[in-house]
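Colleague: the following comprises the amino acid sequence and a computationally predicted model.
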Amino acid sequence: MNQTTAVPVRSLDTQPKRPPAKWKKHLWGYLFLIPAIGIFFTFLWLPIGKGIVYSFYHIDFVKGDTYVGWDNYARVLKDPNVLVSVKNTLYYMGLGLVIGFWVPILFAIAISEMRRFQGFARIAAYLPYVVPVVVLYGLWRWLYDPVGPINAVLTKIGFDSVLFLTDKAWSMISIVIMETWQSFGSALLIYIAAISSIPRDWYEAAEIDGAGIWKRIRYITLPAIKNQIVLLFLLQLIATSQNFQTHYAVLDGGPNNATLTYALLVIRYAFTRQDYGSASALGVLMFLVLSVLAILQYRMSSGKEEA
């Protein structure tokens, strides 16, 4: 007896379903992005665009705006305070790298090498970051006072008292020390997370081979967190180039413009002189410089990811 097996035959009329288009597949994702994109455009790119336009105008809220072309740029470039502010900003950025940049790295490595009380050390190092800035400024003004605790200790061990806030040689250094104490906790958490992701087998193998703590740090820890170091290096350059809050609140650019940064000069043009066109011109120049740093940061980070 012959046994036949029925083979289903697909109808010629049925066509395979086409996969949905990409925009249909991610439609709900795009819809959820619309509010964020609208806020981003309204509060970031729209002000940037208006700032570029205003840099070519003399802004007058009563008589109306007047087109002046490149006059605002010519005016600010002739201002001697612009050169002073650029020098002070570069000096401030350099001090931030020399004094403050390595602090979170050293603390993160030290905490990661601790066998006990790691949680307490992390919390203690991060606490200054959550201190309100008003309290911070009052605290450090008291510490830097000519008869404050720091000068009391200096005079007790035989040194002369230091005028931290009124001496041009010390004013910028004092601000950098204060900001380092307050803000290194945020970078510290990033470095600790990076160190925690390093396989423990590497350290165990190094210890078996007889490597001490310094060799483990040099040949394992630092190369493993190199990407984070480069990223935070560029981010710190951008952040310090824009900073003005501390310089304005503590010394208002003094003494004798020793702490007058570029961003603080923009604030003076806008809200003290009420010359919004020149302030916009200064902002555009800063925007161009920071754009170059941002592009550099993006290329370096993308190159590291590809590698």
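Modeller: Cool, got the structure.

Colleague: only C-alpha atoms for contact and neighbour calcs from this point on.
Modeller: Noted.

Colleague: burial count for residue 282?
Modeller: 25 (other Cα atoms under 10 Å).

Colleague: where's it, which helix or strand?
Modeller: helix 276-306 (DSSP states H and E).

Colleague: second structure follows, compare the two:
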Amino acid sequence: MVELTPSQPYGSLSGPPPIARRFWQIHHRQRIRLWGFSFVLPTLLFFAVFKYGPMMWAIELSFNSYDMVSAPHFVGLDNYRALAADPIFRETLLNTFVYIAGSTILTTVIGLLLALAINTGVPGARHCMTAMFLTNLMPIIAVCLVWRFLLHPYGLVNQILQPLGFGRIDWLTSSSTAMPAIIMVTVWRFAPYFMVIFLAALLALPEDYYEAAELDGAGAMRRFVHITLPLLMPTVCFVVVVSALLCARIFLMPYLITGGGPGNATRVLSMLIYETGFSYLKMGQAAAISVVLFTIMMIFTALQIRLFSRSEQVYM
């Protein structure tokens, strides 16, 4: 064992490093971890206070009766039983499924078609992409008010369709056309956003597969079906899940354009949550509706991820 003597310099020791140096190295690593944790701490606090905390409180509130005046009291599953027996809730739930399915399918298909059209390299395609993407920069209130004016029985949409042989269409006052009109406005707003995502995925595809397919004599349709579409499956899964989540929590668009009418034709669960909680002061039932909507979207997301993961293939 090497001993430290007054005549022996510190640097000439050949033994293990002193305990003080080892302690300083460990302490330095801990300081780095603490600095990293301090950088992410504001984000963690934000999610805990404004996202996951209210979610847990909503789940707890769904088992209580609360009118924002008196103290909440536990009622068990009574709120869920009341929802199951409510015909308005069942109709609104069906409207929500129709809206999510129609908007998600059309947004995904039209976004992919727009990306394919721009990816062809036609002159001016990039300028068209920029113009179409501006729909996502417009405030949602302005979009709703403009489309409410355009879809008026004497609005611009009917004026354009009249020379084509169409009569006057009551887009927003007929139960058969109100939901398709809301879906059309939703697709108009969100399809250009997902077009950019599809375009980025298309530009990242390797050219080797297409060159080999052209040498084998494969046409454009066969290249799309057997090369482009399988390689785009992860992107398609992402677009479907994100689009469905966006449509599930949509509120301002049906609220400002149709107000949920005519009747309950365009009333979705997000509107029912607002009306039940803040119009009728039934916060327990409103929380139960939000839990039902959250559960539906979690199941839908899990099924979509499982479905697309099975169909996804690995290309070497």
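Modeller: Structure received. As the structure is a computational prediction, the values presented were derived from the model and not from experiment.

Colleague: quick check: which helices or strands does the helix holding residue 282 of the first structure pack against?
Modeller: In terms of contacts (3 or more Cα pairs under 8 Å, 6 or more residues apart in numbering; DSSP states H and E), helix 276-306 of the first structure is packed against helix 46-54, strand 57-58, helix 71-78, helix 226-242, helix 262-267.

Colleague: got these as JSON lines, with mean neighbour count and distance to residue 157 of the first structure columns?
Modeller: Formatted as JSON lines, those follow (neighbours: other Cα atoms under 10 Å; distance: least, Cα to Cα, whole Å):
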{"stretch": "helix 46-54", "mean neighbour count": "16", "distance to residue 157 of the first structure": "53"}
{"stretch": "strand 57-58", "mean neighbour count": "21", "distance to residue 157 of the first structure": "58"}
{"stretch": "helix 71-78", "mean neighbour count": "15", "distance to residue 157 of the first structure": "48"}
{"stretch": "helix 226-242", "mean neighbour count": "16", "distance to residue 157 of the first structure": "34"}
{"stretch": "helix 262-267", "mean neighbour count": "22", "distance to residue 157 of the first structure": "37"}
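
Colleague: distance to residue 219 of the first structure for those - can I get that in TSV?
Modeller: Shown next, in TSV, are these (distance: least, Cα to Cα, whole Å):
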stretch	distance to residue 219 of the first structure
helix 46-54	45
strand 57-58	56
helix 71-78	48
helix 226-242	11
helix 262-267	40
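
Colleague: out of those, the one nearest residue 251 of the first structure is which?
Modeller: helix 262-267 (11.1 Å; Cα to Cα).

Colleague: matching residues in the second structure for the closest one?
Modeller: Residues 269-274 of the second structure are where helix 262-267 of the first structure aligns, with TM-score structural alignment as the criterion.

Colleague: contacts for that stretch, please.
Modeller: Residues outside stretch 269-274 of the second structure that contact it (Cα atoms under 8 Å, 6 or more residues apart in numbering) are 89, 92-93, 96, 248-251, 255, 260, 286-287, 289-290, 293.

Colleague: of those, buried ones?
Modeller: Neighbour-count burial (16 or more other Cα atoms under 10 Å) applied to the contacts of stretch 269-274 of the second structure gives 89, 92-93, 96, 248-251, 255, 260, 286-287, 289-290, 293.

Colleague: count the neighbours of the counterpart of residue 175 of the second structure in the first structure for me.
Modeller: In the first structure, the residue matched to residue 175 of the second structure (TM-score structural alignment) is residue 168. Residue 168 of the first structure sits with 16 neighbouring residues when counted by other Cα under 10 Å.

Colleague: ok, now which ones touch the nearest residue to residue 168 of the first structure once chain neighbours are set aside?
Modeller: Distance criterion Cα to Cα, 6 or more residues apart in numbering; nearest residue to residue 168 of the first structure, sequence neighbours excluded, is residue 258 at 5.7 Å. Taking Cα under 8 Å, 6+ apart, we find residue 258 of the first structure in contact with 88, 168, 171-172.

Colleague: kindly recompute the last result at 10 Å.
Modeller: 84-85, 87-88, 166-172, 247, 251-252 (Cα atoms under 10 Å, 6 or more residues apart in numbering).

Colleague: do residue 92 of the second structure as well
Modeller: 98, 260, 264-272.

Colleague: do residue 39 of the first structure as well
Modeller: Neighbours of residue 39 of the first structure in contact, by Cα under 10 Å, 6+ apart: residue 45.

Colleague: give the equivalent position in the second structure for it.
Modeller: Under the alignment (TM-score structural alignment), residue 39 of the first structure maps onto residue 46.

Colleague: my guess is residue 236 of the first structure meets residue 96, correct?
Modeller: Yes. With contact defined as Cα atoms under 10 Å, residue 236 of the first structure counts as touching residue 96 (8.1 Å).

Colleague: indicate which one of the helices and strands packed on helix 276-306 of the first structure is closest to residue 109 of the first structure.
Modeller: helix 226-242 (12.7 Å).

Colleague: which strands or helices does the closest one pack on?
Modeller: helix 80-95, helix 102-112, helix 168-196, helix 222-224, helix 262-267, helix 276-306 (3 or more Cα pairs under 10 Å, 6 or more residues apart in numbering; DSSP states H and E).

Colleague: picking that back up, now name the helix or strand holding the residue nearest to residue 168 of the first structure.
Modeller: Using DSSP H and E, residue 258 of the first structure is not contained in any helix or strand.

Colleague: in what helix or strand does residue 153 of the first structure lie?
Modeller: Using DSSP H and E, residue 153 of the first structure falls in helix 149-156.

Colleague: following superposition onto the first structure, what is the mean distance for the match of helix 262-267 of the first structure?
Modeller: With mean Cα distance after the TM-score superposition for the first structure, stretch 269-274 of the second structure departs from the first structure by a mean of 1.3 Å once superposed.

Colleague: next one: that stretch to chain centre, how far?
Modeller: 18 Å (Cα atoms, centre = their mean, to the nearest Å).

Colleague: mind checking the SS state of residue 260 of the first structure?
Modeller: coil (DSSP: H, G, I helix; E, B strand; the rest coil).
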